[in-house]
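**Student:** model the structure of this input:
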Amino acid sequence: MGGTWERLIRVAKKALVSVLSGNAVTDEVLSTVFAEVESLLNGRPLAYMGSDVSNPSPLTPFYLLTGRSSVYVPSDILCTEQCTWTKHWQHAQVIVERFWRRWQRELLPTLQRRTKWMMESPNLKVDDVVVIVAPNSPKGQWPLSRIVDVFKGKDGRVRVVNVKTTTGTYKRPITRLTVLESVEKPP
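**Tutor:** Below you'll find the model as predicted:
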C-alpha cells in the first residue's frame, strides 16, 4: 500500500545524495535546500479537482495540508543584491536546481504509463487532464493541460495529441505526457 510513497522517498533521497555529495555546505545552506526541496516535492500534482476540465486545478500534498495548491515562491524574487547572505543563498539555489533536474529525470518516468507489449493500456482521450513532461521546465512548475484532439497511428493507438495550455495549443507525443486522475467521480 505504501509502495508509492516509498518510491518517491527513494527517488528524492537518491537525488539529494547525488547533488549534495562532494559539496561542503553550511547548516544554513542545508536548511534552505531542505526547505526548498520540501516545497518542490509537496507541490507536485497528484490529481486534478473540479468538474470543469477546461480549467483544472491540481490537487497537491500542500493542498491536502494547507488548503492551498502550493506555497512555492519563485527564487528570483526572494533575494536582492543588498542581501548579506547572497552567496549562501546562491549556493543553495544551485543545489536545489540540480536536485530539481535530477529528481525530474528520475521521477517522471515512474509516473508515465508503461506496460509490456502484451498488455493493452487505455488510449488517451479528449478532455483528459495531463502534465506535460518537459525536461527544461522551470523549477517547481508542473504544466497542466487538457487534451483537445487525438491522432491515432496505423495500429489504432493514440500516438500524438493536441493539448491546450494557458499559453496556447500544442501537438505533443503521448510519451511526453502523464495523465492525472480526477478527484471527483464522473457522473
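**Student:** drop to CA atoms for contacts and neighbour counts, all remaining ones
**Tutor:** Will do.
**Student:** what is the helix or strand containing residue 10 packed up against?
**Tutor:** Element membership for residue 10 (DSSP states H and E) is helix 3-20. Under the contact criterion of 3 or more Cα pairs under 8 Å, 6 or more residues apart in numbering; DSSP states H and E, helix 3-20 touches helix 86-111.
**Student:** distance from the chain centre to the helix or strand containing residue 39, please.
**Tutor:** Here residue 39 sits within helix 27-42, counting by DSSP H and E. In terms of Cα atoms, centre = their mean, to the nearest Å, the centre of helix 27-42 is found 17 Å from the chain centre.
**Student:** check which residues of it are buried.
**Tutor:** 29-30, 32-33, 36-37, 39-42 (16 or more other Cα atoms under 10 Å).
**Student:** make JSON lines out of those and add distance to residue 104.
**Tutor:** Below are these laid out as JSON lines (distance: Cα to Cα, whole Å):
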{"residue": "29", "distance to residue 104": "22"}
{"residue": "30", "distance to residue 104": "20"}
{"residue": "32", "distance to residue 104": "20"}
{"residue": "33", "distance to residue 104": "16"}
{"residue": "36", "distance to residue 104": "15"}
{"residue": "37", "distance to residue 104": "12"}
{"residue": "39", "distance to residue 104": "14"}
{"residue": "40", "distance to residue 104": "10"}
{"residue": "41", "distance to residue 104": "10"}
{"residue": "42", "distance to residue 104": "14"}
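**Student:** list just the nearest of these to residue 113.
**Tutor:** Lowest distance from residue 113 to these (Cα to Cα) belongs to residue 41, with 20.4 Å.
**Student:** this one as well, want them side by side:
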Amino acid sequence: MLLQELWLRKLDWDELLPMQLQTSWEAFKATLLQLPKVKVTRFVHTDPQVPIEIHGFADASMRAYGAGIYVRTQTAEGVKSAKHLFLRTVGHDLLTAEELGTLLASVEAVLNSRPIGALSSDPSDGEALTPGHLLIGGPLVAPPPSALPDQISPTCLRLWRSVSSLRHRFWQRWSREYVSSLQTRQKWSKEVHNVDVGALVVVGEDNLPPQQWRIGRVVEVHVGADGKVRVADVKTADGVYRRAIHRLALLPMLS
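**Tutor:** Down below sits the predicted model:
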C-alpha cells in the first residue's frame, strides 16, 4: 500500500516523504520487529512418486498489491476422485453462477483442510499438517456467518440451504474416501505393522461437519487373540475415543 501511494503521488527517489506517509512507514517498520518470530517450514517430505507443483500469483486492488507462492502436491487419482464426486454431488441440479462459485470455493476449502502428515512426534502435539498450512500458515477454519440467511431474505435462505446441502454431501463422500485412501491396503498374506502408542491418526467419522477432522494420538492399544492390534484408544481435542483399527488411518511423519 505504501509503494502504491508513492507511485500515485509520483514521488522521486530522493524526495522527502510527506508526514502522513512517513508515519505509516514508521508504524510498518515497527511491526517488522516481530519478523524473527515467524517460522516457515523450508522442506516438506513427500512421496517421490507424487508430482510437485510450485504455484505463484500476484494481483492488485485499489488499495494494495499482493503476491503469493505455494507448493501443491496432488495425485492424479485424488484429482479424478474429487472431480467425479463433485459431478455426482451436483447431479442434474441447475446452479446459478453465484451458487456454483460458492460451492466450488467450499469444495476447495474442504480439499485444502485434509490432514496429510504429522508435524512432530511429540505425543502432546495433536495437530496435523494440511495444505492450508502451506497456503495461509495454519489450518483452514470456516468462519461463522455475520448474519443468518433468514435474517436477510427468504430467497437467500433457500439458496443457502441448497448450496449447504450440496457442500455437505460432497464432504461426506470425499472425506470417507480420503480416510480410506490413507489406510494401507495390503494382501492378507503380507504382514502389516501394528499401530503404536503415540501415533497420530485420523478417526473415520460419518457425522462430522465439513472441514472438521477428528485427529488424535493413540494412547492405548488392545490386542486380539492373534497378537494383532484390533482396537485403540485415541486422545483427541474433545476426549478419548475407542475405535476399531479399521476406523483409524495412520498419518505419516513428515521430515
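**Student:** sorry, back to before: so the helix holding residue 39 of the first structure versus helix 3-20, what angle?
**Tutor:** Interaxial angle, helix 27-42 of the first structure versus helix 3-20 (axes from the mean of the first three to the mean of the last three Cα atoms, to 10 degrees): 150 degrees.
**Student:** against the second structure, where does helix 27-42 of the first structure fall?
**Tutor:** Using TM-score structural alignment, helix 27-42 of the first structure lines up with residues 97-112 of the second structure.
**Student:** cool, stretch 86-102 of the first structure as well?
**Tutor:** Here stretch 86-102 of the first structure aligns to the second structure at residues 157-173, judged by TM-score structural alignment.
**Student:** buried residues in that stretch?
**Tutor:** Quick answer for stretch 157-173 of the second structure (16+ other Cα under 10 Å): 159-160, 163-164, 166-173.
**Student:** equivalent analysis for stretch 59-67 of the first structure, please.
**Tutor:** Along stretch 59-67 of the first structure, these residues count as buried under the neighbour rule (16+ other Cα under 10 Å): 59-63.
**Student:** please flag which of those sit within helices.
**Tutor:** In this view, these that belong to helices under DSSP state H are 61-63.
**Student:** okay if I get those residues as JSON lines plus distance to residue 124 of the first structure?
**Tutor:** Below are those laid out as JSON lines (distance: Cα to Cα, whole Å):
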{"residue": "61", "distance to residue 124 of the first structure": "25"}
{"residue": "62", "distance to residue 124 of the first structure": "28"}
{"residue": "63", "distance to residue 124 of the first structure": "27"}
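**Student:** between those residues, which sits nearest residue 131 of the first structure?
**Tutor:** Residue 131 of the first structure lies nearest to residue 61 out of those, by Cα to Cα, at 16.1 Å.
**Student:** got the contact list for that closest one?
**Tutor:** Neighbouring residues of residue 61 of the first structure by Cα atoms under 8 Å, 6 or more residues apart in numbering: 42-46, 69.
**Student:** just residue 121 of the first structure next, same as before
**Tutor:** With Cα under 8 Å, 6+ apart, residue 121 of the first structure has these contacts: residue 115.
**Student:** what does it align to in the second structure?
**Tutor:** Here residue 121 of the first structure is matched to residue 192 in the second structure, going by TM-score structural alignment.
**Student:** helix, strand, or coil at that match?
**Tutor:** coil (DSSP: H, G, I helix; E, B strand; the rest coil).
**Student:** for residue 121 of the second structure, see how far away it is.
**Tutor:** 21 Å (Cα to Cα, to the nearest Å).
**Student:** now swap in residue 155 of the second structure and tell me
**Tutor:** Using Cα to Cα, one gets 50 Å for the distance from residue 155 of the second structure to residue 121 of the second structure.
**Student:** more crowded one of these two?
**Tutor:** Shown here are residue 155 of the second structure and residue 121; by other Cα atoms under 10 Å, residue 121 has more neighbours (14 against 10).
**Student:** which one in the second structure is aligned with residue 73 of the first structure?
**Tutor:** Alignment note: residue 73 of the first structure maps to residue 143 in the second structure; criterion TM-score structural alignment.
**Student:** count the residues that sit near its match.
**Tutor:** Neighbours of residue 143 of the second structure under the rule other Cα under 10 Å: 6.
**Student:** repeat for the one 3 residues further on
**Tutor:** Neighbour count for residue 146 of the second structure, taken as other Cα under 10 Å: 6.
**Student:** residue 141 of the first structure too?
**Tutor:** Residue 141 of the first structure has 14 neighbours, counted by other Cα under 10 Å.
**Student:** what about it, which SS state?
**Tutor:** Per three-state DSSP, residue 141 of the first structure ends up coil.
**Student:** contact partners for residue 56 of the first structure?
**Tutor:** Contact analysis of residue 56 of the first structure by Cα under 8 Å, 6+ apart lists 48-50, 129, 144.
**Student:** buried among the residues you listed? Make that a PyMOL selection.
**Tutor:** Selection command for PyMOL covering only the buried members of these, criterion 16+ other Cα under 10 Å:
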select buried, resi 48+49+129+144
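**Student:** what range does stretch 145-159 of the first structure cover in the second structure?
**Tutor:** On the second structure, the counterpart of stretch 145-159 of the first structure by TM-score structural alignment is residues 216-230.
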